[in-house]
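Visitor: model the following, please.
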Amino acid sequence: MTDHPPAILAPETFQRRLLDWFEVHGRHDLPWQQDRTPYRVWVSEIMLQQTQVATVIPYFERFMARFPDVQALATASQDEVLHLWTGLGYYARGRNLHKAARTVVAEHDGAFPVDSLEAMAALPGIGPSTAGAIIAQSTGRRAVILDGNVKRVLTRLHAVEGWPGRPAVERRLWALADHYTPDRRLVDFTQAMMDLGATLCSRGRPDCAACPFSDACLAHARGEERRFPESKPRKALPTRHAVMLVLQDDQGRVLLEQRPSSGLWGGLWSLPQFEDEAGLQGWLDQHAPRAELDAAWSPFTHVFSHFRLEITPRPARVTRLDAVGEGRRWFDPEAPDSIGLAAPVKGLLESLRPFTLSAPVSPHSDAQEK
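Guide: The predicted structure follows:
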């Protein structure tokens, strides 16, 4: 700690220090940094929302192999898109990615509207910061970004009080981001800001000794690096309960049903889900009266950002089911289809052995849903 607060850096000094650091320590070989088209940058930016680079890289590479351009993505089915998104989490991103691709093809002749920040930000799943990142990274034109990494750097550098999600705090951070953003080298500058927040100015263990701004950082001067940015006021997560029906036929196939397009696991395929045993039994009485229920498997917990879901798998077997109904299908765990699956359901299906309903190991325990 120091007795005197550090001086506020001029924008030119900030930019020079940041870019000098980036030249030596920044990340220059990420797959989306090669052939920087608006499409490739866009896909990477959406995948990187609330997800670490190391996790994203294999998903991005598989996605590009299957959907090399926006036209290929726009003409794909939602099932194909969500199948490649399975496990990456925060599935609304995948659905919005698909919607945005169709919008770009239908309303912008297949070209991203990178000449307009407002038009980019209006696409599904793209806000002002993501739009700025796509424009800056793919065209080199000046655009301001304010993702989580940049917020962390700026709140610490200026010791900005308050949770960044509050409108007044966010306005202050946008002003600071605009203040420091240069008119040139935008590709390097935006990547450098993200790299600094991800590698040095990390949330848990900031490496202040290696930071090019340690002498100018108010949070560091106070010894309060971990206090900033302030966390969102927390509420205790409520727990909800669900019973999932694992209904297998005599071929070992499992009955799945597609979730509604919005809401929990929107558009993904899941096991039939009920609030309680009575709901499950009522469904069986109506759709599969000959089914034989087995003992319930051990419950496990899946954690979402705003609640915990305790899931009890309920196995059952049926010799024949005349009609599965609209929005349902049989799934063969031994020969899985390319469909999007809810994360805990994917784990359950992978643990099943053919022609048996032996209880599997719980696929997830306190997993964070993304």
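Visitor: every contact and neighbour count from this point should use C-alpha atoms.
Guide: Will do.
Visitor: where exactly do the helices run in the stretch 201-350 of the chain?
Guide: Counting by DSSP state H, counting those that start in this stretch, the stretch 201-350 of the chain has helices at residues 218-222, 277-287, 343-351.
Visitor: could the ones you listed go into JSON lines alongside distance to Asp35?
Guide: Putting the helices of the stretch 201-350 of the chain into JSON lines (distance: least, C-alpha to C-alpha, whole Å) gives the following:
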{"stretch": "helix 218-222", "distance to Asp35": "38"}
{"stretch": "helix 277-287", "distance to Asp35": "51"}
{"stretch": "helix 343-351", "distance to Asp35": "32"}
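Visitor: quick one, which of these is nearest to Phe63?
Guide: Among these, the nearest to Phe63 by C-alpha to C-alpha is helix 343-351 (18.3 Å).
Visitor: hmm, who's touching the helix or strand following that closest one?
Guide: Per DSSP states H and E, the first helix or strand lying C-terminal to helix 343-351 is strand 367-368. With C-alpha atoms under 8 Å, 6 or more residues apart in numbering as the test, strand 367-368 has contacts from 301-305.
Visitor: between those residues, which is closest to Ser77?
Guide: Closest approach between the contacts of strand 367-368 and Ser77, by C-alpha to C-alpha: Phe304, at 26.2 Å.
Visitor: now the residue nearest the centre of the chain: which helix or strand?
Guide: Most central in the chain under C-alpha atoms, centre = their mean is Tyr90, positioned 4.1 Å from the mean C-alpha point. In the assignment (DSSP H and E), Tyr90 maps to no helix and no strand.
Visitor: show me what contacts the residue nearest to Ala7 when sequence neighbours are not counted?
Guide: Among residues not flanking Ala7 along the chain, Ala216 sits closest, at 6.0 Å (C-alpha to C-alpha, 6 or more residues apart in numbering). By C-alpha under 8 Å, 6+ apart, Ala216 lies in contact with 6-9, 157.
Visitor: structure for this one too, so we can compare:
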Amino acid sequence: MSEQTVKKEIVEPLLTWYNAVKRNLPWRDKDNAYYTWVSEIMLQQTRVEAVKPYFNRFISRLPDIQSLAICPEEELMKLWEGLGYYSRVRNMQKAAIQIVEQYDGHLPKDFEKLLSLKGIGRYTAGAIASIAYRIPVPAVDGNVLRVVTRLTENPQDIMKTAVRTEIEKQLSDIIPVLAPGDFNQALMELGAMVCVPSGSPKCNICPVKEFCRAYISGHQEAYPVKAKKKSRSIEERTVLVIQDGCCTVLRKRPGKGLLAGLYEFPNRLGYYSRTQVLSYVRDLGLDPLYIRELPDSKHIFSHIEWRMKAYQIKVASLDGELTQDFFFAGREETQQHYAIPSAFGAYLKYLREA
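Guide: Model (predicted):
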């Protein structure tokens, strides 16, 4: 056996540890493939504790695949509001429609068929297949990659497809046929709770440390190896919270591109002065009464970083139509119907002042 191969001896202590300490999560141990699917999509780029209330709200409104398939887009975006990466939920709905049309509304009990669904990659397919259907296939996410590369002191770049494929193969060779879902979740749980991504791993409580080459050599924090990402581009923006005393100006973003189809405050590329802001507000057909600066904010996307300065502008009550596709929205209307992305999260509290 190669030194960089995961040892089968980890299986028993890992499962024993997992069954003793696993977290009580609303989607766990339900034997519900839909719950597994929804939770795994939500958990991409989002912490477990943050996902819990979103999951409960989502499932309460859309309890099954059929209801997801027919949910109006505006409501779907509102249910996802705050989770970010909205293409994930759009792809979920497309996959739900596929499932209704091709599989009678049930996620297929087949790894390759799961892979054919929109937005489902090898990790998500592995999670659904192993957790919900007890099919012995691995589910390799970032937590699992970190655990395995530390166990084996694998010096290769985990961003390379070939490396992930090799780790999948290694895990396929040792995954227990009777408990594949527990094994995959145990690896994920170990990565989330013990073999953590930031700070020092908690090796003193690790159930498999005696099989971990990085622990034995004292080089835990050298793994995983990951090539540096290209630096994000910086984009300066001016955000305008324009209100008339009871409503706030919003606009729906285009149907394609960044934050497609979501709602936003008026915003301009570059930093505007007070004079420029007031001129722009007048160009919208509004009569500004006063203006004040709001705290700066920033939001990081995968490829770009918005650095925002902002102003709150009170205007006289609207008389006539706004220009440039903007509209006034009431406070309750906004809370119930209009999904505003977390990029503008620092300014959502001012909606209450409308």
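Visitor: circling back to that earlier point, trace the residue nearest to the centre of the first structure over to the second structure, please.
Guide: By TM-score structural alignment, Tyr90 of the first structure lines up with Tyr85 in the second structure.
Visitor: could you do Trp163 of the first structure as well?
Guide: Alignment note (TM-score structural alignment): Trp163 of the first structure maps to Asp157 of the second structure.
Visitor: please apply the same query to Gln191 of the first structure.
Guide: Alignment note (TM-score structural alignment): Gln191 of the first structure maps to Gln185 of the second structure.
Visitor: show me what counts as buried in the strand or helix carrying its match.
Guide: If you go by DSSP H and E, Gln185 of the second structure is part of helix 180-193. Using 16 or more other C-alpha atoms under 10 Å as the test for burial, helix 180-193 of the second structure gives 180-192.
Visitor: try stretch 172-186 of the first structure
Guide: By 16+ other C-alpha under 10 Å, the buried positions in stretch 172-186 of the first structure come out as 173-174, 176-177, 180-182, 185-186.
Visitor: go on, stretch 303-310 of the first structure?
Guide: Burial within stretch 303-310 of the first structure, assessed by neighbour count using 16+ other C-alpha under 10 Å, is assigned to 303-304, 308-310.
Visitor: try stretch 208-215 of the second structure
Guide: Buried positions in stretch 208-215 of the second structure, judged by neighbour count with 16+ other C-alpha under 10 Å: 208-209, 211-215.
Visitor: against the first structure, where does it fall?
Guide: Stretch 208-215 of the second structure maps onto residues 213-220 of the first structure, going by TM-score structural alignment.
Visitor: leaving out chain neighbours, which residue sits closest to the match of Tyr90 of the first structure?
Guide: Closest to Tyr85 of the second structure by C-alpha to C-alpha, 6+ apart is Leu259, at 7.9 Å.
Visitor: give me the neighbour count for that neighbour.
Guide: Under the neighbour criterion other C-alpha atoms under 10 Å, Leu259 of the second structure is assigned a count of 19.
Visitor: residue in the first structure matching it?
Guide: Per TM-score structural alignment, Leu259 of the second structure is aligned with Trp265.
Visitor: how about that match, what does it touch?
Guide: If you count contacts by C-alpha under 8 Å, 6+ apart, Trp265 of the first structure has them with 91, 259, 342.
Visitor: quick one: the last one and Trp269 touch, right?
Guide: To tie it back to what came earlier, the one meant is Ala342 of the first structure. Yes: counting by C-alpha atoms under 8 Å, Ala342 of the first structure touches Trp269, with 6.3 Å between them.
Visitor: hang on, the earlier thing: possible to save the buried residues of stretch 303-310 of the first structure as JSON lines with distance to Pro336 of the first structure?
Guide: Formatted as JSON lines, these follow (distance: C-alpha to C-alpha, whole Å):
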{"residue": "Val303", "distance to Pro336 of the first structure": "26"}
{"residue": "Phe304", "distance to Pro336 of the first structure": "26"}
{"residue": "Arg308", "distance to Pro336 of the first structure": "28"}
{"residue": "Leu309", "distance to Pro336 of the first structure": "26"}
{"residue": "Glu310", "distance to Pro336 of the first structure": "26"}
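Visitor: how about these, which pair is most distant?
Guide: So, those by C-alpha to C-alpha: farthest apart are Phe304 and Glu310, at 10.9 Å.
Visitor: in the second structure, where's the longest helix?
Guide: The residue-count maximum for a helix in the second structure (DSSP state H) belongs to helix 87-103.
Visitor: what packs against that helix?
Guide: When contacts are defined as 3 or more C-alpha pairs under 8 Å, 6 or more residues apart in numbering; DSSP states H and E, helix 87-103 of the second structure sits against helix 65-70, helix 73-80.
Visitor: what's the average distance of that helix to the first structure?
Guide: Helix 87-103 of the second structure, aligned to the first structure and superposed, deviates on average by 2.5 Å (mean C-alpha distance after the TM-score superposition for the first structure).
Visitor: ok, back up a step: and the helices and strands packed on helix 87-103 of the second structure as TSV, adding mean neighbour count?
Guide: Compiled in TSV, those are given as follows (neighbours: other C-alpha atoms under 10 Å):
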stretch	mean neighbour count
helix 65-70	18
helix 73-80	19
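Visitor: save those as CSV, and put in distance to Arg146 of the second structure too.
Guide: Below are these laid out as CSV (distance: least, C-alpha to C-alpha, whole Å):
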stretch, distance to Arg146 of the second structure
helix 65-70, 33
helix 73-80, 28
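Visitor: ok, which of those comes nearest Asp287 of the second structure?
Guide: Distance to Asp287 of the second structure, taken as C-alpha to C-alpha, is lowest for helix 73-80 among those, at 30.5 Å.
Visitor: counting contacts, what elements does that closest one pack onto?
Guide: In terms of contacts (3+ C-alpha pairs under 8 Å, 6+ apart), helix 73-80 of the second structure is packed against helix 48-61, helix 87-103, helix 331-337.
Visitor: please state the offset of the second one from the chain centre?
Guide: This means helix 87-103 of the second structure. Helix 87-103 of the second structure has its C-alpha centroid displaced from the chain centroid by 17 Å (C-alpha atoms, centre = their mean, to the nearest Å).
Visitor: before I go, just wanted to say thanks for your time.
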